[in-house]
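In: Sequence first, then the predicted structure, then my questions.
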Amino acid sequence: MLEKEKVKQVPKLITLSAKALYKSDPIQFFTFYKNKELPIAIEDTYVNEPLQKMVQKQEEVYLKKIAKRKEKVDYKATNLEKNCFFRNCTALTMTSLGGGIHLGVYYILRASGASFSTTLTFLSTIPATLVVAACFSPCANYLFAKAVAQCTTPGVTDNVIDLHQIVIESSSVSFSKPPTPKESWDSKNSDKDEILEEHENASNFNM
């Protein structure tokens, strides 16, 4: 019984291979994963979990971009709201809108057969409508400014995340090997040779 339990506890060869390949060369692992069907245990441990972390990281980047865009929109809207020319344009727009609605209602009353005294009384109240519209212009000022800021600020693009490319980029950074002592020595010697060559060329030129 003990020997059977020990045999069951020994990990499978494919699990050990996947673990070694994932640690040594994740690019090759994901290339292998795209071309082969792996067991669920290996897929959950070495594929789904890292991919989920990558997706979460990209979501955080996307949310940061949205927050940054929101700050830009609020900054532009605040500056527009404080601008005197924009305020005057908003007040003019609101009074024009109120007057247009008032005249539209007046022509509707005339078309519906209302009495002359009623239509004349309604038409005489147009200054009150203009004043009310002008009073509401400060409330509409920020809404117009926010709308203009939203339209003039570029939105955050919904780019498709290439997870395989992210794996390649991350692994190229994390698995980059430092230069060996021999490579460092060769580079230093090459630098010295270049300096000596430049010095010889300069001396020949002076002669």
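Out: Sure, I can see it. Residues are numbered from 1 along each chain as shown.

In: going forward, measure contacts between C-alpha atoms and count neighbours the same way
Out: Will do.

In: which helices and strands does the helix or strand where Ile101 lies pack with?
Out: Using DSSP states H and E, Ile101 falls within helix 84-111. For helix 84-111, the packing partners by 3 or more Cα pairs under 8 Å, 6 or more residues apart in numbering; DSSP states H and E come out as helix 116-124, helix 126-152.

In: hold the first one in mind and look at this next one:
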Amino acid sequence: MLLWINGPFGGGKTQTAHEIQRRLPGSVICDPEHVGFGLHRMAPPSLRGDFQDLPAWRQGVYEVLDRALNGHDGVVVVPMTVVEPSYFRETVGRLRERGHDVRHFALLADRETVLHRLRERGLGHAVRFAAGKDAPLRRESFAVSKLDLCLERLREAEFAEHLSTDRLTVPQAADRIAARCGLTLTANTDSALRGRLRRAWTSARHIRFD
């Protein structure tokens, strides 16, 4: 089974994916961003745009995930924002046509909720303290610029199942997804503090400087 966790940038995809992987024995995370980062690094800076626009990215993601699903016995968890319908069909759609059990979830939230999460994720607290309350949003300018488009597109029926996360914690969102897929996660034994530290570490590991 493949769990594709979609959603706006800053909407909690990566945190939810890692929470599921942490509590679902045998599961692995396969992050399609790494294919895109590799393609970017091969190109001169002047030619780098949205890597999803490259046919090589869509084909590469399909091939790697097809191989992972054929060769790995556990659940494959994929955190990735895809809001262009044709790109969605070239990745999620092709994997389904191939016969794989692909469960897709779009994490949705109000605009202000996502903006708040963008301020808080990663090094948001430290940056805000040093440079003012809007600094994290300047760092996340790409995510903010795409927010309205993401929320509009992902509400379409093609991108179901939808999961509203405004009032859900990350562990609760993971529990909802697992339940809808008939999967059983191990109990979440994190204290509130440990959970915050774990999520901060996950965010810090995914900050890119190139």
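Out: Nice, thanks for sending it over. Source: prediction; values computed, not measured.

In: Now the TM-score, please.
Out: In this superposition the chains share a TM-score of 0.19, using TM-score structural alignment, normalised by the length of structure 1; 54 aligned residues with a Cα RMSD of 4.3 Å.

In: Relative to Val55 of structure 1, which of the helices and strands packed on helix 84-111 of structure 1 is closest?
Out: helix 126-152 (27.7 Å; Cα to Cα).

In: Can you list the buried residues in that closest one?
Out: 126, 129-130, 133-134, 137-138, 140-142, 144-146, 149-150 (16 or more other Cα atoms under 10 Å).

In: quick one: the residue nearest to Ala135 of structure 2 when sequence neighbours are not counted from Gln15 of structure 2, how far?
Out: Leaving out its chain neighbours, the residue that sits closest to Ala135 of structure 2 by Cα to Cα, 6 or more residues apart in numbering is Arg128, at 5.6 Å. From Arg128 of structure 2 across to Gln15 of structure 2, the span is 21 Å (Cα to Cα, to the nearest Å).

In: for Glu33 of structure 2, same thing?
Out: With Cα to Cα as the criterion, Glu33 of structure 2 and Gln15 of structure 2 are 15 Å apart.

In: the more surrounded of these two?
Out: Remark: of Glu33 of structure 2 and Gln15, Gln15 carries more neighbours, 22 against 17, as counted by other Cα atoms under 10 Å.

In: Let me know whether my guess that that one is in a strand holds.
Out: No: applying DSSP: H, G, I helix; E, B strand; the rest coil, one finds Gln15 of structure 2 to be helix, outside a strand.

In: Let me know whether it touches Thr202 as I believe.
Out: Yes: the criterion here is Cα atoms under 8 Å, and Gln15 of structure 2 meets it with Thr202 at 7.0 Å.

In: list the helices and strands the lengthiest strand in structure 2 packs on?
Out: Ranked by residue count and defined by DSSP state E, the top strand of structure 2 is strand 102-108. Applying 3+ Cα pairs under 8 Å, 6+ apart, one finds that strand 102-108 of structure 2 contacts strand 2-6, helix 141-154, strand 162-164.

In: before we move on, back to that, any chance of the helices and strands packed on helix 84-111 of structure 1 in CSV with distance to Phe85 of structure 1 as columns?
Out: Output for those, formatted as CSV (distance: least, Cα to Cα, whole Å):
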stretch, distance to Phe85 of structure 1
helix 116-124, 30
helix 126-152, 11
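
In: mind checking which of those is nearest Ile66 of structure 1?
Out: Using Cα to Cα, those put helix 126-152 closest to Ile66 of structure 1, at 12.3 Å.

In: Count the neighbours of Val76 of structure 2 for me.
Out: With other Cα under 10 Å as criterion, Val76 of structure 2 counts 22.

In: and the closest residue to it other than its chain neighbours, how many residues sit next to it?
Out: Among residues not flanking Val76 of structure 2 along the chain, Leu2 sits closest, at 4.7 Å (Cα to Cα, 6+ apart). Around Leu2 of structure 2 there are 25 other residues, counting by other Cα under 10 Å.

In: State the distance from Ala130 of structure 2 to Gly124 of structure 2.
Out: 10 Å.

In: More neighbours: which of the two?
Out: Gly124 (23 against 10).

In: Is the nearest residue to the more buried one once chain neighbours are set aside within a helix or a strand, and which one?
Out: For Gly124 of structure 2, ignoring the flanking residues on the chain, the nearest one in space by Cα to Cα, 6+ apart is Pro136 at 5.3 Å. Using DSSP H and E, Pro136 of structure 2 maps to helix 135-139.

In: what comes up buried for that helix?
Out: Result for helix 135-139 of structure 2 [16+ other Cα under 10 Å]: buried residues 135-137.

In: so what does that helix touch, helix or strand wise?
Out: With 3+ Cα pairs under 8 Å, 6+ apart as the test, helix 135-139 of structure 2 has helix 111-120, helix 124-131 packed against it.

In: How about residues contacting the shortest one?
Out: The set of residues that contact helix 124-131 of structure 2 without belonging to it, under Cα atoms under 8 Å, 6 or more residues apart in numbering, is 118-119, 134-136.

In: C-terminal to the host helix or strand of Ser17 of structure 1, what's the next element?
Out: Here Ser17 of structure 1 sits within helix 13-24, counting by DSSP H and E. Downstream of helix 13-24 of structure 1, the first helix or strand assigned by DSSP H and E is helix 26-35.
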